[in-house]
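K.L.:
Sequence below, structure please.
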Amino acid sequence: MPVELITVPCLSDNYAFLIHDPQTGQTALVDVPEAAPVQAVLDQRGWSLTDILITHHHDDHVQGLQALRGDARVVGAKADAHRLPRLDTEVADGDTITVCGQQVHIFDVSGHTIGHIAFHMPETQLLFTADSLMAMGCGRLFEGTPSQMWNSLQKLRALPGDTTVCSGHEYTMTNVRFALSLEPNNPKIMSRSEATRTARENGHATVPSLLSLECETNPFLRADDPVLAQAIDMADAQPAEIFTEIRARRDRF
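P.N.:
You can find the predicted model right below:
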């Protein structure tokens, strides 16, 4: 991999991500839940931030920014600029920027919030999704509609299966239990449940995850899967209706 990726646990269950280009020395940060854990890694590695990429406006993704921004370029959604910290570069769906020597493609993934974006680095097959696509789940719909989120997830699902999904929270165990409530006998979900339990018992993060694994086991990417539709007695429903139903069930879970 041309860049180094470090997952940084923050707050109680958030993740930030550091990307480092060893050739240029450039270092980027995706989201800033809090400053201290990120600064500790920077100090340990002797790195300085050149870029900070922000996915959306929620405090648990931006509240550490001021303490870390220094001379770094701050990148965020133009549509969200009015409620984000000051941006140096405003981006929108379909834009491409360069970070750590890599092309970064911008996806609008509205649903959790309006104006939420994801960052895709195709050369290194890294995808930073924050609270849109999550490990075994997707973000609660605070601002958008189920239809918006389903459309957003389909964009991400279309990327290559060997893409590494860097999402924003350690919610995987709860998400697995929810997936099993929908399909208690699904062998792939059962296997992921065991792997997730083992990882957490050993103090390991379950994020990042492979997109191919998400496509196989994440119910929110499978709203058009007849097997899931049959399991929840919605065989005749449209995918958007199925997504709406499982998101509502997850909210009550």
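K.L.:
switch to C-alpha atoms for all contacts and neighbour counts from now on
P.N.:
Noted.
K.L.:
helix or strand right after the strand or helix carrying residue 194?
P.N.:
Counting by DSSP states H and E, the element that carries residue 194 is helix 187-201. Next in sequence after helix 187-201, counting helices and strands by DSSP H and E, comes strand 209-210.
K.L.:
and that following strand, what other elements does it pack with?
P.N.:
Under the contact criterion of 3 or more Cα pairs under 8 Å, 6 or more residues apart in numbering; DSSP states H and E, strand 209-210 touches strand 164-167.
K.L.:
and whatever helix or strand comes next after the strand it packs on with helix 187-201, angle?
P.N.:
For strand 164-167, the following helix or strand on the C-terminal side (DSSP H and E) is helix 172-182. Taking axes from the mean of the first three to the mean of the last three Cα atoms, to 10 degrees, one finds helix 172-182 and helix 187-201 inclined to each other by 150 degrees.
K.L.:
Following up with a second sequence; could you model it the same way so I can compare the two?
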Amino acid sequence: MHVVPLPALADNYIWLLHDDSGNAIVVDPGESEPVEAALHARKLTLRAVLLTHHHPDHIGGAERLKEAFNIPVYAPEDDRIAVATHRVKDGDSLALSQPAARFDVMAVPGHTLTHIVYVGEGVLLCGDTLFSLGCGRMFEGTPTQMHASLQRLAALPGETLVCCGHEYTAANARFAQTVEPHNAALNARAQEVDTLRAAHRPSVPATLASELACNPFLRVNSDEVIDWCRRHGAANDPVARFAALRSAKDAFKA
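P.N.:
This is a model prediction of the structure:
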């Protein structure tokens, strides 16, 4: 399976997955034009759309793609996603025939209450829950929910490719380095990201193993993160540390 990030809108990524026989799926098409252009350029046929949550920058192009290609649209159980033809929930498995692919569905409340991710074929299609070197804002969920969701994702195999919904990595790196300035893996990743972005290349996907080594929101039990949280009055438990990190990131000016 080939995994291609398609830039869209201001800083979104639409994820295009396709096989060698010309069959493709897309995840979170915030607009249809980049998808249609990529399909034409690669001589692919779109077979399905997968959606992670209801925000317009993730579903805005789904209606046109559904109508143009007469394809199913998989989405969480959320009435705000009217374009859905199939609803999926935590614990479901989604088996596609073209391209031949299987994804497990996981509920990850936090960014929104009905956010889901798709895991399979070596990738984690995680929308706005986990970003490289960061995580999503909590628009609807609580720190307890978001921390638990991230911990579920952290338990996936380290070689899993994290395919997130935005190009936020450089800004996330600058915040992460204020939390763990002595983290060698983080500093190397930040340099790598600067090089990629300077060449106008995507910073993602990244492996989950890299995120576990670098992303402070997955590292709330590491010594340097605990020290940072202690200085910010929140060293008592992992959820409190996560909440302190998220609050600080919300106010951070890169």
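K.L.:
Structure 2: matching residues for the helix holding residue 194 of structure 1?
P.N.:
Matched against structure 2 by TM-score structural alignment, helix 187-201 of structure 1 falls on residues 184-198.
K.L.:
how about that stretch: buried residues?
P.N.:
In terms of neighbour count (16 or more other Cα atoms under 10 Å), stretch 184-198 of structure 2 has its buried residues at 186-187, 189-190, 193-194.
K.L.:
between the residues you listed, which is nearest residue 73 of structure 2?
P.N.:
Closest approach to residue 73 of structure 2 among these (Cα to Cα): residue 193, at 32.8 Å.
K.L.:
The aligned partner of residue 238 of structure 1 in structure 2 - how many residues pack around it?
P.N.:
Counting by TM-score structural alignment, residue 238 of structure 1 corresponds to residue 237 in structure 2. The number of residues packed around residue 237 of structure 2, counting by other Cα atoms under 10 Å, is 12.
K.L.:
can you check residue 152 of structure 1 too?
P.N.:
21.
K.L.:
quick one: what helix or strand has the equivalent of it over in structure 2 in it?
P.N.:
Using TM-score structural alignment, the partner of residue 152 of structure 1 in structure 2 is residue 149. Applying DSSP H and E as the criterion places residue 149 of structure 2 in helix 143-154.
K.L.:
once aligned to structure 1, how far is that helix on average?
P.N.:
Compared with structure 1 after the fit, helix 143-154 of structure 2 shows a mean deviation of 0.5 Å (mean Cα distance after the TM-score superposition for structure 1).
K.L.:
Name the nearest residue to residue 168 of structure 1, ignoring sequence neighbours.
P.N.:
residue 130 (4.0 Å; Cα to Cα, 6 or more residues apart in numbering).
K.L.:
And that neighbour, what's its match in structure 2?
P.N.:
Residue 130 of structure 1 maps onto residue 127 in structure 2, by TM-score structural alignment.
K.L.:
wait, isn't that match in contact with residue 165?
P.N.:
Yes. Here residue 127 of structure 2 reaches residue 165: they are 4.6 Å apart, a contact under Cα atoms under 8 Å.
K.L.:
The match of helix 187-201 of structure 1 vs structure 1, mean deviation?
P.N.:
Stretch 184-198 of structure 2 sits 1.1 Å off on average (mean Cα distance after the TM-score superposition for structure 1).
K.L.:
what's that stretch in contact with?
P.N.:
Residues external to stretch 184-198 of structure 2 that are found in contact with it (Cα atoms under 8 Å, 6 or more residues apart in numbering): 169-170, 173-174, 176-177, 180-181, 202-203, 210, 213-215.
K.L.:
what's residue 162 of structure 2 in contact with, if anything?
P.N.:
Neighbour list for residue 162 of structure 2: 123-126, 130-132, 204-208 [criterion: Cα under 8 Å, 6+ apart].
K.L.:
same deal with residue 228 of structure 2?
P.N.:
179-180.
K.L.:
From residue 62 of structure 2, how far off is it?
P.N.:
Using Cα to Cα, to the nearest Å, we find residue 228 of structure 2 at a distance of 42 Å from residue 62 of structure 2.
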